[in-house]
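# got a structure for you, letters missing:
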């Protein structure tokens, strides 16, 4: 059990719980002398000078769930020019310190106040005037909005303090008003002004904290402001003064727990207090040796609080003596749901509570079934008979011991220790048929995925708890957004997930990056990968090619789309009307045919072309022609008549004119002008002239001619008799003529 003792010796006891500080990555690439001239060409962004990163001279933000690190030099700090580029840059690193991207900081902007990440890993920069600038990852290009989006009214005076969280940003203005924006993902966010906290001109807000909307009954975020001897809770509905009866005094720093129920507060007299967010009581307090306000305060899970002063990091729990860590360089605390990442200039560490299963196995003097099973495997590997003796001691609780070994393996970052714990579990599985083997297989799959993303080249140090909360689909989304398509594809295939989203994203990025590659060569490379996924949307990739200015490539890609409903709209958008009409006719879907016909007709009208162009297209295709005729007979008589005339179908145009005259005769009051030259007479005469031009319709020509003459004669007689006829008789005559 000596190995167990050495493992437990690395732990720190806080109250009745053990904590350990793991070194995830050390040294970080930016801490080495060679990093001063490094570029991010390995990550696909050429020519971006990274340089060494000093946390003391940069504004730094880190995304949760092992996310990337962003930094911009703080222009309020004095730096040596020979160690820093003269022009500020936005730097993006993985958690392992590997450079991802670098871009020049946009010029002529107000001073940068703070950085943050949204839940979808967009980098957000809040400027001193209250405007928000968003950068797209991983290339750090500005968002489609070329200029920062203002979140504050001009008269607010600018930003006094601000806090980012995954769902938004809370801003305290210079005139002591609170503004919250929860839709920071969109190009045009709509900030909301919370209730006026009523802070006087002589009062100052010492610190602020945010209780996220998911932890508030009203469903909107609540902002806590420490003002003088009181704490004010501000939301959209009003203002509430909290904890007046507790007399905690001025609060210098505050931090809300991950579950939104507790608040850690550092008071002016050096006390660290843990209070419910409703300030009903003080749960516990600790007298710190220094009354100076700490630089940072953060929760480590739900059981302890970290307080950081320069060179000293103090971990305080509900009982017992605190644990102190010393640092000779600046650090940044990055809270996670189950611990805290500690970023320094030279390393990335993770401080978290040791799991119960790990404690039961590696705890000093532990005689738990899991510890005996782990020891039994060790004896078995050394071919010692004590292995069977240990098995006999735990035979009744073998399932619990196996589960503890599997669970402990999931909480380990060291691969060799994972393997040892899983081997101990397999030793127990050999004697326990009632334990579900799927549990072991599931853990092996999760560990393979976690070990892959923890690799320094990827730099996502997820714990198993974070992985379960993040979900596999979100993890794959983060990998492809970081251009780690190969790893994302392998994880998808390993977990039997649909790789379509990975291949689609890769294809779009390939099109964007391959600006000099010929279309035919690029098409072959794309098809090799797109064929790996059945049912993939070629139309979506073609649409991206069209948006990237490669219309010929889009036309070649869309030929491989099997779904006509996706293929035809894209063909229309890339100005391939003839091909779209042919594909629509082949599909047998009349709705798609009509879609193409309407599109072509509208384009002819917009471009003010002659209708003959449209008629020529449809006349060569019987299906399209018949559908157009069926539609035009109900609502587009003029267009149908023009079509008949332009295609030489004079008899059809003549019959259409007769039909119009019959419809018009049903309402003789609709005639305008002289009855001798009424519209119905003119229509019949036009039909007569068209019939006369064809040899096959002599009868129709003669009949329409006689009809027009008779109608003229009777209308003329009725008109001449009009002064002598009584009104009711005139009405009878007109009705007769109309019939």
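Yep, it's here. No experiment lies behind these values; they were computed from the predicted model shown.

# only C-alpha atoms for contact and neighbour calcs from this point on.
OK.

# I'd like to know which elements the longest helix seen in the chain is packed against.
Ranked by residue count and defined by DSSP state H, the top helix of the chain is helix 698-720. Counting contacts by 3 or more CA pairs under 8 Å, 6 or more residues apart in numbering; DSSP states H and E, helix 698-720 packs against helix 679-692, helix 727-738.

# another structure for you, compare them:
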């Protein structure tokens, strides 16, 4: 009996069965589809209802205010708002793939609302041409929109995720098109939307960069609708024929002559197998073969195409018209003797304790796995829970006698049906079929549930399917903060923490950011304390003005990037002294600040050291700054930049004086300033940039080379240069300018404190052997004399001096230096032999 009653509800279209079960009796009251504009979202989505202002209607007891109301698919109201109609008459409304409700008004303004009837700013405009020439018609698809204005121009928003209106090619029409349809970008060769316009006896295909004429002779067409896969076009002609063609118009798949030439109010695809036409009281389902199926309605309906059928909305009910799945046909078709039907029948006999159950099982023993699979599949396609249960019991009964069936399949179906039954509940009102659920995916379903604030169901589904619950908890927390303005911060914090602890990886910082955005800064500060990740915690603390806490957390983390982030943030917002006070006790922050400022911000660093009493550090900074000033390319030839340099060094010296432990630095700074001043004066006098930043010795040497002996003596006196150093400098300076007379005169002023060796070396280095001979005899040490003679190539004199020194080792070295001279080598050998004979080594 059960099988007969199930199949009795089906209608046969050629060789395919269709069924139209009622999913919900609608829960709403006083909603008349004929008096309203209605937009229904696919995948069991919400229904938007707004009074149709193009019709004269009696208001009954309802308010004169025009309201936008949003219901779930069971007619349970989710939200409402007053529609103020600011942009003229409402032309079109539809839901996007992301369940955003889009309105297009006469002036080309596009309004977007979420499922809670909240306006999403900013509004969009289709452009000036739509404002000047009113919008007349709109065609929507998944995430896009095409509208046509009075000037027969087409404008498009290809994707509401990145809403940039663009104008399509001008079709140059004198009259408004009879009908319009859209081929979605995902199904076109170009990847751009293609618009089909019914014009006269043909169709115009309009793209962004061109218009072409197609389907010549098929029209005039009154209605057009493209199939879900973009390959077929169903159309209704002026003479009452239904034409189904390929979208490239290369062939007509089939045609059907209707009884009326009056175009249907609605034309829709039912999956890919049939087309629905709806007139005032009749719904006609036409397939490629066989007689059509007629359904009669005594109230207005609305067709909502789905991937596997059509939902039919009326004032009182929500139905789902779909092709009966093959697995369901195999079980419930009247007279079916297929294995699945026999297995289902066997369960019935088993429940009645009939021996026929065993007989049925023996008949289908070899086909038992296929029968079990069919029962599981059929259960998935059922909306009736008791029938799901019976089919699954039949599958389970068959499984007990089959060892070859994959048992995971049964568990997966049970899981899927539990999820589907949960969301099909009246309060949730999402009547997904199993095919729609698989196409939509569980993650998107959970996303839609949380957007509808069905957080409990979303959390249970996420937990049940092993999905990440963090998204649900986060959204719930943010929604709770927004909706709980009257609850004190401390109380709300406890409520939030109780749920947030469910997920270990939850971002407390993100929830705190939402609290701050909602104007609850104290709550945000308390929440962010629970964020374990400093990288998320610190930026948020800064955004809510908790700089001191942020600096503490950043330094505790040891992350130098975070510390710098806080430092720069405070630097921009607060006076320097406050920054200095905050970092003084925090070693890491202080050291990083000093390190950065030492490279880039000397002024700030100077202020910091002064504020903390570190005078010696200021002194070193000033001294370094003076050297940086020296690198300026303008600091040459008596440059006025030397003045500020000298002042910086003098200032550094005065600060060193105040710190008793830096006596050496104080003296060094004083002498540096004095030397710079002298060098600056010398550069001004000589007009040569050769003095500044040279040493005292180089300054003296340069003065002598330039012949300015008075200046050299002044530098010597100022810096108390020792007599030995003075002699060394003057000897080599005179040799550099080859003033041999002055050098000789200088050697005779008095006995040189450095001896005559520097005189000899300076002459030899200048390759003046004759001048060197003036001083070699005056060398007191015979070894020095021997080496000096050897350097100027006088072998005999070198040998004599070496023999006086009685140094055999020296004789050996000198012999090597005269290796090319046989006579000289002989002299050294003779002397070495003599020394050896005398016992002198």
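Received the coordinates, thanks. The model shown is predicted, which means the values in this text are computed figures rather than measured ones.

# still on that earlier bit, of the helices and strands packed on helix 698-720 of the first structure, give the one that comes closest to residue 455 of the first structure.
helix 679-692 (82.9 Å; CA to CA).

# For that closest one, buried residues please.
Buried residues in helix 679-692 of the first structure, counted by 16 or more other CA atoms under 10 Å: 679-681, 683-692.

# list the contacts for residue 175 of the first structure?
156, 157 (CA atoms under 8 Å, 6 or more residues apart in numbering).

# Show me what it aligns to in the second structure.
Taking TM-score structural alignment, the alignment pairs residue 175 of the first structure with residue 151 from the second structure.

# ok, back up a step: any idea which of the helices and strands packed on helix 698-720 of the first structure gets closest to residue 21 of the first structure?
Using CA to CA, these put helix 679-692 closest to residue 21 of the first structure, at 94.7 Å.

# Please list all residues in contact with residue 135 of the second structure.
Applying CA under 8 Å, 6+ apart, the residues near residue 135 of the second structure are 91, 105, 106, 107, 108, 147, 148, 149, 150.

# cool, residue 182 of the first structure as well?
167, 168, 169, 189, 190, 191.

# can you do 10 Å?
The contact partners of residue 182 of the first structure, taken as CA atoms under 10 Å, 6 or more residues apart in numbering, are 165-170, 189-192, 213, 220-221.

# which residues in the second structure does the host helix or strand of residue 557 of the first structure align to?
Assigned by DSSP states H and E, residue 557 of the first structure belongs to helix 551-558. Using TM-score structural alignment, helix 551-558 of the first structure corresponds to residues 521-528 of the second structure.

# that older thread, superposed on the second structure, where does the helix holding residue 557 of the first structure end up, distance-wise?
When the second structure is overlaid, helix 551-558 of the first structure sits 0.2 Å from its aligned residues on average, using mean CA distance after the TM-score superposition for the first structure.

# what distance separates that helix from the centre of its chain?
27 Å (CA atoms, centre = their mean, to the nearest Å).

# Please list the residues outside that helix that contact it.
Against helix 551-558 of the first structure from outside (CA under 10 Å, 6+ apart): 511, 518-520, 522-523, 526-527, 537-548, 564, 566-568, 570-571, 573-576, 579.

# coming back round to it: so the match of residue 175 of the first structure belongs to a strand, correct?
No: using DSSP: H, G, I helix; E, B strand; the rest coil, the assignment for residue 151 of the second structure is coil, not a strand.
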